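Novice: sequence first, then the predicted structure:
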Amino acid sequence: MIRVVLADDEQLTRQAVASLLGLESDLEVVADVDDGAKALMAIAEHKPDVVVLDVEMPAMDGLRVLEMIDTRAIMLTRHARPGVLRQALSLGAKGFLAKTAPAALLADVIRRVHAGMRYVDPEFAAEALAENPCPLTERELEVLRMVDDSRTAPDIAKALNLSAGTVRNYVSSAMTKLGARSRAQAARMARDNGWI
């Protein structure tokens, strides 16, 4: 039996997938949970062969969970952004597919990943390959990594050992290159593209 932990915040989706996987003679869903923190606890408790993680979950998303485990993982998503695919693969995901995929495909991907292979939804892969490269400098990316609602330019400057004016210049440059209207939008765009 291939032991599986399933983590998805959408209860109906999670329970349906767990039920459908439960019909497979060689798969056993040992836990299904609704957020990343619970996924970590279920992984520690059940020691599954494969973890199926929703990319977007409250409290802790699938990418954060992926950073903290060494279990083979498959990422599920409704809206794959090329950067998220690249980030998931760089963090060690072995599978990446749409939530709209048939249950039989997910079961097959679980078997493949368990056997040491990889699977990436062909549409997601094509989009990632067609995406434009990152136009930002390393320093602009470093500054955008620090941008959130709680940090001011002086806070970021202090953390990066820069002046507040220099931080504002990097943010302004990044906003211009990305066509963003705010520093928060620029940071979100960089995250969505997997650049930070």
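Specialist: Structure received.

Novice: from here on, contacts and neighbour counts on C-alpha atoms
Specialist: Will do.

Novice: in the host helix or strand of A125, what counts as buried?
Specialist: Here A125 is covered by helix 122-130, with elements defined by DSSP states H and E. Neighbour counts using 16 or more other CA atoms under 10 Å place 124-125, 128 of helix 122-130 among the buried residues.

Novice: mind listing what's buried along the helix or strand that it is followed by?
Specialist: For helix 122-130, the following helix or strand on the C-terminal side (DSSP H and E) is helix 138-146. Applying a neighbour-count criterion of 16+ other CA under 10 Å, one finds 140-146 buried in helix 138-146.

Novice: adding another structure so you can compare the two:
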Amino acid sequence: MSKTVQVLLVDDHPTVRAGIRSILNENYIEVVAEADSLADARQALVTSRPNVVLLDLGLGRESGMGAVPEFATASSVLVHTVHSDLASEALSRGALGFVAKTAPVGVLVAAVRAVAAGRRYLDPALAADLAIGPARRPMSSRERQVLELLAAGLTNQQVAGVLSISVRTVESVRASLRNRLGLVDRADLVAYARTAGRTGH
């Protein structure tokens, strides 16, 4: 498999960068440049032309948040940080994705691939609390019911039967959830539902 996704890795901890680089390389994602400061990141962005800027927000005495709009004009920005409470701000400034550093390896890999393809991605552990888009609202009881049944492996028809609603209604709820949570297809939605269930969202 060729490495079609190219990443600029911006983090001020060499050990962290080494670990992330190894993870991404093992998953056929190429780290084409690394930076430990915003100045170096700006230069690398021009010279390496990555698909994705994987950006930590805490860069020593600098904050990567202010650079999100700038970087987003040249590449897809995926914020990767310990500051999970900053997801909404990062997304509003132009980041296409947000993943906490506590997220499993599979979530980070999926996020990089999603934003490289121009799709939004929000860490499933945070997505239940944040709606991506102009209207933030809590998940409705109907949406939670559909999610729970999808996570249990039920088909659209089975979900409709259990909830005594039409298949079209189930499909509409699924589409709404995908748009709100930045998910792509049924597999993503089911994976999110199972993760959200484990984290208590």
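Specialist: Looks like it came in fine. These numbers were taken from a predicted model, which means no experiment stands behind them.

Novice: which of the buried residues of helix 138-146 of structure 1 sits closest to Q185 of structure 1?
Specialist: Taking CA to CA as the measure, Q185 of structure 1 sits nearest to L144 out of those, at 10.0 Å.

Novice: that closest one corresponds to which position in structure 2?
Specialist: Residue-level alignment of L144 of structure 1 against structure 2, with TM-score structural alignment as criterion, gives no partner residue.

Novice: can you get me a residue count around the nearest residue to L144 of structure 1 once chain neighbours are set aside?
Specialist: Once its chain neighbours are removed from consideration, L144 of structure 1 has its nearest residue in A187; the separation is 5.2 Å (CA to CA, 6 or more residues apart in numbering). By the other CA atoms under 10 Å criterion, the neighbourhood of A187 of structure 1 contains 26 residues.

Novice: got the contact list for the helix holding A125 of structure 1?
Specialist: Helix 122-130 of structure 1 has contacts (CA atoms under 8 Å, 6 or more residues apart in numbering) with 80-83, 85-86, 97.

Novice: repeat that with 6 Å
Specialist: Judged by CA atoms under 6 Å, 6 or more residues apart in numbering, the contacts made with helix 122-130 of structure 1 from elsewhere in the structure are P82.

Novice: just put the buried residues of helix 138-146 of structure 1 in CSV and tack on distance to P154 of structure 1.
Specialist: CSV is the format used below for these (distance: CA to CA, whole Å):
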residue, distance to P154 of structure 1
E140, 16
L141, 17
E142, 15
V143, 12
L144, 14
R145, 15
M146, 11
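
Novice: what about the counterpart of L40 of structure 1 in structure 2, how many residues nearby?
Specialist: L40 of structure 1 maps onto R42 in structure 2 when the alignment is built from TM-score structural alignment. When neighbours are defined as other CA under 10 Å, R42 of structure 2 has 14 of them.

Novice: separation between R42 of structure 2 and Y28 of structure 2?
Specialist: Separation of R42 of structure 2 from Y28 of structure 2 (CA to CA, to the nearest Å) stands at 24 Å.

Novice: aligned partner of S176 of structure 2 in structure 1?
Specialist: Residue correspondence, TM-score structural alignment: S176 of structure 2 in this structure matches nothing in structure 1.

Novice: hang on, the earlier thing: and the helix holding A125 of structure 1, how far out from the chain middle?
Specialist: Helix 122-130 of structure 1 has its C-alpha centroid displaced from the chain centroid by 16 Å (CA atoms, centre = their mean, to the nearest Å).

Novice: then stretch 17-31 of structure 1?
Specialist: Its chain's average C-alpha position is 23 Å from that of stretch 17-31 of structure 1, according to CA atoms, centre = their mean.

Novice: ok, now stretch 163-178 of structure 2?
Specialist: 23 Å.

Novice: again with stretch 62-82 of structure 1
Specialist: The answer for stretch 62-82 of structure 1 is 4 Å, by CA atoms, centre = their mean.
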